[in-house]
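Below: sequence and its predicted model.
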Amino acid sequence: MLASIVLVSSALSGCGSGSQPLRVFVASSFAGVVDRIVAEHVRLHPDTDVELNVASSGTLMTQLKEGADADVVILASESYMGQLAESGLVRRPRIVALNSLGIAVSPSLAGQVTSMDEIRDSDLQIAICVESAPCGVLALAYASSIGLDLASATREPNVRAVLAKVERDEVDVGFVYASDLRSSTADLGRLMESGAERHTTSYSLAVATNSTRAQEARDFASLFETETGSDVMVHFGFELP
C-alpha cells in the first residue's frame, strides 16, 4: 500500500451538499496552515466540502503527473511547481510563504547538544526527509557544505515524520524546517546560528488547470492574500514573501 495514502491523507468537511469536494494537495510542512485556511473557507462558504491530500511535495508532484485530480496545489518547492506549470497541470503559480532549514534536538538531549560540531563528532542518530522531499534536498545540501556524513541517517517520507521522531525521542537530531522549531510544543533543543538557516525554500500555490471547481479554487487560494491568511502563516512560523 502506498505510504502517501496510508500516512498523509486527510479530510476536513463543512456542511457539504454531497457534491464533489474541493481537493487541495498540500505539502506536509504547510498542513497546519491549510487546516486553518480550510476552516475560514468553510465559514465563508458553509455549503462546501474540502478534501486534503497531505504528502511530501515530491510525492504530490508525482501523483499529479500520474493523473491525480486536484483543484488547489501548494508545494514547498518552486522548482516542483515549475515542473507542473511546464506540463500544463497548474495555472499561474505564486509564492505565498518562505521557510528555511532548522536543526531540532530531542527532548532528552536538549541543552546537552548545542552545536553542529558536537553532532558531527558523535554517533547520534539523525533523521532527515527523503531526497525527493524539499526538506531532504535542503538537509543534504547543508550537510555537504559542512562536511557532515548523513549516510546512516534515517530517511522519512516528509518533515512531519522527522519532527515526530525527534519529539518522541526516537532519534537524537532531526533536520526540519524553521517553522517546525517555532511551532512545536515539545521541549526540543534548537541549534541556532548553525548555518542551516541559509538553506531556504518557498511555498508555491496554484489552481489546477483541470479543476472542476475553478472559481471555488480561486476563492480558496485568495484567502492566503488576506490579513487572516498572513496571520495564520506567521502564527505557524512561516515568513511572508
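In hand now; what should we look at? Numbering: from 1, shown residues only.

all contacts plus neighbour counts: C-alpha atoms, from now on.
Fine.

Please enumerate the strands of the chain.
Per DSSP state E, the chain carries strands over the ranges 9-13, 22-27, 49-55, 72-75, 90-105, 126-129, 154-156, 173-177, 189-190, 200-208.

how about the first one: buried residues?
For strand 9-13, burial by neighbour count (16 or more other CA atoms under 10 Å) applies to S9, S13.

Use this one as the comparison:
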Amino acid sequence: MRRLASALTCGVLLAGPVACGDDAGTASSGAEVTVLAAASLTGPFTALAAEFEAAHAGVSVRLAFDSSATLAAQAVQGAPADVLATADAATMQVAVDGGAVDGATTFATNTMTLVVPADNPAGLTSFADLDAPGVDYVACVETAPCGAVGAALLATNEIAATPASLETDVKAVLAKVASDEADAGLVYITDATAAGDSVARIDVPGADVEVLDYPIGVLEQAADADLAHEFVDLVLSAEGRAILERAGFGTP
C-alpha cells in the first residue's frame, strides 16, 4: 500500500489521472485505487486498504489524508484519484456540485470531544474551563468539518476565549495536545480513541447534537470505476463497518 503526499502535488491541477515521477508506468505492473480521505479516517482506512489489497491480487491502494475541504477542492480540480471520503456532507456536496462525484453514501458518523495532555498540566475538568485565565487551546480551521462543528460548540457553550491557533485538520490539533504544545484541543472522539493514553478526554456539552456524517463516493475521473466501486463496497460492508466501529465511528 502506498501513501500519497497530502497535497497530491503531481497532477493536482490537471484534469484526469496522470502518471509522473516514480509512479510513471505503474499501471503496467498492476492496477491502483487512489483514495482521498479525511485525516480522521487514517486508522480505519489504512486497515481497509490492507484488506482490499489482500482480496485483490496485484492491486495497490494509494491513500491521501488531508482536510476534507482541501481534498474536495482537489477532486473538483481533477486530482488523479478514484474515491473521495469526507468528514461531513457539506464538503462532499462541494465535490458533487463541482461535477467530481455523482452521488455519495454516508458510511459512518463521528462526534467531537475535548482532549488534554495525559498529565493535564492546566488542570482542566470541564469544557467551560477553556475560559479560565492562561488556558491555551487549539481547534481546526473553520473551513474543515472539525473546525465548523468546533466553532458551533464553542458558541453554543458561550466560550469567549479564542483558540491559540487554528490547525489544518484534526490530526494537527491532536498532535499539539499530545506533545504538550497546547492545554487542550477539540478533536473527534475517534482521534481521542486512537491516541490512547497520550491524552485524556473531557466531554463537550451538545456534542451529541452536532453529529458529523461521513460520505464516500467514486470520482468521475476514476481510472477504473469498477475497482473504485469495489473499494466503496468494502467500506459499506459489514467488514468495513466493523473496522470503523473499532476505531470509534458510529453507524449512519
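Structure received. Being a predicted model, the structure only gives us computed values, none of them experimental.

Put one on top of the other, what's the TM-score?
After superposition, the two chains reach a TM-score (TM-score structural alignment, normalised by the length of structure 1) of 0.89; 231 aligned residues with a CA RMSD of 2.1 Å.

returning to what we had before: distance to G147 of structure 1 added to the strands of structure 1, as TSV?
TSV is the format used below for those (distance: least, CA to CA, whole Å):
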stretch	distance to G147 of structure 1
strand 9-13	36
strand 22-27	29
strand 49-55	30
strand 72-75	29
strand 90-105	16
strand 126-129	15
strand 154-156	18
strand 173-177	15
strand 189-190	20
strand 200-208	19
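
Nearest residue to the middle of structure 2?
Centroid-nearest residue in structure 2: A38, 2.2 Å away (criterion: CA atoms, centre = their mean).

can you pull the contacts of that one?
F65, D66, S67, S68, L71, A85, T86, A87 (CA atoms under 8 Å, 6 or more residues apart in numbering).

what's the counterpart of it in structure 1?
Using TM-score structural alignment, the partner of A38 of structure 2 in structure 1 is A27.

now swap in M92 of structure 2 and tell me
In structure 1, M92 of structure 2 lands on M81 (TM-score structural alignment).

Tell me if I'm right that that match and L75 touch.
Yes: the pair M81 of structure 1 and L75 passes the contact test of CA atoms under 8 Å, sitting 6.6 Å apart.

can you list residues touching both of the two?
The contact sets of M81 of structure 1 and L75 overlap at S204 (CA under 8 Å, 6+ apart).

and A228 of structure 2, how many residues sit next to it?
22 (other CA atoms under 10 Å).

Confirm for me that R190 of structure 1 is in contact with S106.
No: judged on CA under 8 Å, R190 of structure 1 makes no contact with S106 at a distance of 9.1 Å.

Those two - which one has more neighbours?
Remark: of R190 of structure 1 and S106, S106 carries more neighbours, 25 against 21, as counted by other CA under 10 Å.

Trace the more buried one over to structure 2, please.
In structure 2, S106 of structure 1 lands on P117 (TM-score structural alignment).

M192 of structure 1 now?
Per TM-score structural alignment, M192 of structure 1 is aligned with D203.

need the contact list for that match.
T113, L114, S126, F127.

Which of those residues are buried, as a ChimeraX select command?
A single ChimeraX command selects the buried members of these (16+ other CA under 10 Å):
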select :113,114,127
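
how much space between the alignment partner in structure 1 of K171 of structure 2 and H41 of structure 1?
Matched to structure 1 by TM-score structural alignment, K171 of structure 2 sits across from R160. From R160 of structure 1 across to H41 of structure 1, the span is 24 Å (CA to CA, to the nearest Å).

Equivalent analysis for I103 of structure 1, please.
33 Å.

now do A141 of structure 1
Counting by CA to CA - A141 of structure 1 and H41 of structure 1 are separated by 37 Å.

These two: which has the busier surroundings?
H41 (20 against 13).

contacting residues for the equivalent of that one over in structure 2?
Under the alignment (TM-score structural alignment), H41 of structure 1 maps onto F52 of structure 2. Going by CA under 8 Å, 6+ apart, F52 of structure 2 touches V61, F231, L234.

Structure 1: which residue goes with the second one?
To tie it back to what came earlier, the one meant is F231 of structure 2. Using TM-score structural alignment, F231 of structure 2 lines up with F220 in structure 1.

How many residues are close by that match?
23.

show me the contacts for it.
Here F220 of structure 1 is in contact with I37, V38, H41 (criterion: CA under 8 Å, 6+ apart).

Now, those that are in helices?
Among the contacts of F220 of structure 1, the ones falling in helices (DSSP state H) are I37, V38, H41.

which one among the residues you listed gets closest to R23 of structure 1?
Nearest to R23 of structure 1 among these: V38, at 11.0 Å, using CA to CA.

I'd assumed V50 was in contact with that closest one.
Yes: if you go by CA under 8 Å, V38 of structure 1 and V50 touch, sitting 7.0 Å apart.

any common contacting residues for these two?
Common neighbours of V38 of structure 1 and V50, counting by CA under 8 Å, 6+ apart, are L12.

circling back: same list, the contacts of F52 of structure 2, but as a markdown table with distance to A184 of structure 2 please.
Shown next, in a markdown table, are the contacts of F52 of structure 2 (distance: CA to CA, whole Å):
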| residue | distance to A184 of structure 2 |
| --- | --- |
| V61 | 35 |
| F231 | 36 |
| L234 | 35 |
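
Kindly indicate which of those residues lies nearest A122 of structure 2.
V61 (42.1 Å).
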